[in-house]
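**Student:** heads up, no residue letters with this:
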């Protein structure tokens, strides 16, 4: 049993961070810098993105993103998710964690990296009305859609499976609007009500659609190339993510809520993961080290050394 647990923990760390010790190379930059960052300890962003529910939130966000044909075209045309799914996952995690825990300079630099990648992502797609439209990853509509479904997924997952959020749901949405603005999102929601209204606006306007591309992406998310030992746990979290999605979107995705108690089962799996990985992440630890260094330097009356 001990060997199985060690193996499963190693597989989990590689999946989430790219290496078996759970400390990817980019964590080192989180320890550098001279300010607490855009959020800091005790913030809503730290609470949500440092929680275990992020594992389910990522699944929900990926599923929801597929419903915008422009966003789906960008993934289909430019992403190598079939060939390198963990590479794409790692890139997304890097941006999320860096903006959350790094100092402001590093967070802005990481957001610039993402925006620069978006510069070359362009093409055309057939919209929900059957008309051909051009797209670019930096289009305001696409940036808004990705930000809204991302924020909604992480918020709703945390409310279902994790502890209270400092400042509540409004606090998280308001804080994470900063991250959206860093990559060019216009009119990012600043409250839970605004978030819900913007999400509903995409649906009621007839912008979203389901087609063969969506079905292929959903199938890939449903059956990712994970190790055999991780699949049973992933299957439960996938079912939990599906159960957390409102029915109108589940129907578009061609997914049905399981009749089994998957919300409870997901909570159990996340508890196991928390026991294996510990209460804090290497990224949060690096951020706390940076902040402690800054505070020591301030007490001594001289600038901190990065």
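**Tutor:** Structure received. Note that the structure is predicted; figures quoted are calculated from it, not measured.
**Student:** from here on, contacts and neighbour counts on C-alpha atoms
**Tutor:** Noted.
**Student:** give me the element the residue nearest to residue 86 when sequence neighbours are not counted is part of.
**Tutor:** Of all residues not flanking residue 86 in the chain, residue 15 sits nearest, at 6.5 Å (CA to CA, 6 or more residues apart in numbering). Residue 15 belongs to helix 2-17 when assigned by DSSP states H and E.
**Student:** another one to put next to it:
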């Protein structure tokens, strides 16, 4: 039984978390996104969709994005795209990448990612289109050459397919592993099938639409994958370093690597503990993720979307309008100004 003082403490913590999200994420990365109107607009997915259900658990959405980013980074081209084009990598006084993670850059990347996957799920049709247009504009500028002389291009169909597969896999796997009432089997495949709209909106083609297809797509890329410098630096001993917090330290690093497909886990030399200890760790994570969700509840954007369609929808969810090759050419500065 929850006592009155405990309820007050829970309400206080929830209010503080909401204020933190509002000042650190919503005010910076949700500007101009519309969730409350127009009335009846289902957006890209609408009520009753698997995407609305999966993305409504904000802690697991965040964790799934972290899992996706870890797996994605096994592609050397993606690693060097990040080093040479992203704020994620710190730079020295000479402007050259140092190889270290820039905390502010990491926060910006996470904020934009979260707003994108919340906005495309729950935002109005116009909001979803705007977000996709912005991400495509950024991708169009990411072209270059790796240190080994191989070129990369963020518009390459092979890269788009790999990138899409890592994201949908990460989000679905986090949900399936830790949600208190996860979708499974055909219901989970419905999520994979719905989410493909996001991949198409970013220019992807020949995208996987089921869990089995996605796992196959990921493993097909194995010949061109590698343990990049970033992953080598991040793959340390499990649970031995206590100098960082639960959310950023070795325990969460272990949690991310624990979700990897077997072949990817072997690449980063991830060795699971015995089954009893592994399940104890997973149980602790379930308590953490679901306790956080119970505390904060559905975020404001989800509640606004529910209210927007409470009286019914004006029609079926709309497919993304983008036709590959139709975006205007933009500079990096112009693309960043769209965010």
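**Tutor:** Here it is on my side, so go on. The structure presented is a predicted model; accordingly, all values stated were derived computationally and were not measured.
**Student:** Could you tell me how many residues sit around the residue nearest to residue 86 of the first structure?
**Tutor:** 20 (other CA atoms under 10 Å).
**Student:** pretty sure it is touching residue 84, no?
**Tutor:** No - under the contact definition of CA atoms under 8 Å, residue 15 of the first structure does not touch residue 84, with a separation of 11.7 Å.
**Student:** distance of residue 55 of the first structure from residue 89 of the first structure?
**Tutor:** Counting by CA to CA, to the nearest Å, the separation of residue 55 of the first structure from residue 89 of the first structure is 11 Å.
**Student:** Looking at these two, which one has more neighbours?
**Tutor:** Neighbour totals were compared for residue 55 of the first structure and residue 89, and residue 55 leads with 19 against 16 (other CA under 10 Å).
**Student:** Which parts of the stretch 1-150 of the second structure are strands?
**Tutor:** Ranges of strands in the stretch 1-150 of the second structure, per DSSP state E, counting those that start in this stretch, are 89-91, 97-101, 143-145.
**Student:** any idea how far residue 134 of the second structure lies from residue 46 of the second structure?
**Tutor:** Using CA to CA, we find residue 134 of the second structure at a distance of 22 Å from residue 46 of the second structure.
**Student:** ok, back up a step: list the contacts of the helix holding residue 15 of the first structure.
**Tutor:** With contact meaning CA atoms under 8 Å, 6 or more residues apart in numbering, helix 2-17 of the first structure is reached by 19-24, 86, 89-90, 93, 227, 229-230, 276-277.
**Student:** try 10 Å
**Tutor:** Helix 2-17 of the first structure has contacts (CA atoms under 10 Å, 6 or more residues apart in numbering) with 1, 18-27, 55, 85-87, 89-91, 93-94, 226-230, 273, 276-277, 282.
**Student:** in the second structure, which residue is closest to the centre?
**Tutor:** residue 65 (2.8 Å; CA atoms, centre = their mean).
**Student:** Alignment lookup: that one to the first structure.
**Tutor:** Residue pairing (TM-score structural alignment): residue 65 of the second structure is matched to residue 58 of the first structure.
**Student:** do residue 167 of the second structure as well
**Tutor:** By TM-score structural alignment, residue 167 of the second structure lines up with residue 150.
**Student:** Wait, that match touches residue 56, no?
**Tutor:** No - if you go by CA atoms under 10 Å, residue 150 of the first structure and residue 56 don't touch, sitting 11.7 Å apart.
**Student:** Compare those two and say which is more crowded by neighbours.
**Tutor:** residue 56 (25 against 20).
**Student:** Run through the residues that contact the more buried one.
**Tutor:** 153-154, 157-158, 161, 234, 236-242, 244, 266, 270.
**Student:** of the residues you listed, closest to residue 173 of the first structure?
**Tutor:** Set against residue 173 of the first structure, the nearest of the contacts of residue 56 of the first structure by CA to CA is residue 154 (9.8 Å).
**Student:** And residue 50 of the second structure, what's its match in the first structure?
**Tutor:** In the first structure, residue 50 of the second structure lines up with residue 44, judged by TM-score structural alignment.
**Student:** Tell me how far its match lies from residue 158 of the first structure.
**Tutor:** Taking CA to CA, one finds residue 44 of the first structure at 11 Å from residue 158 of the first structure.
**Student:** Over to residue 236 of the first structure?
**Tutor:** Separation of residue 236 of the first structure from residue 158 of the first structure (CA to CA): 16 Å.
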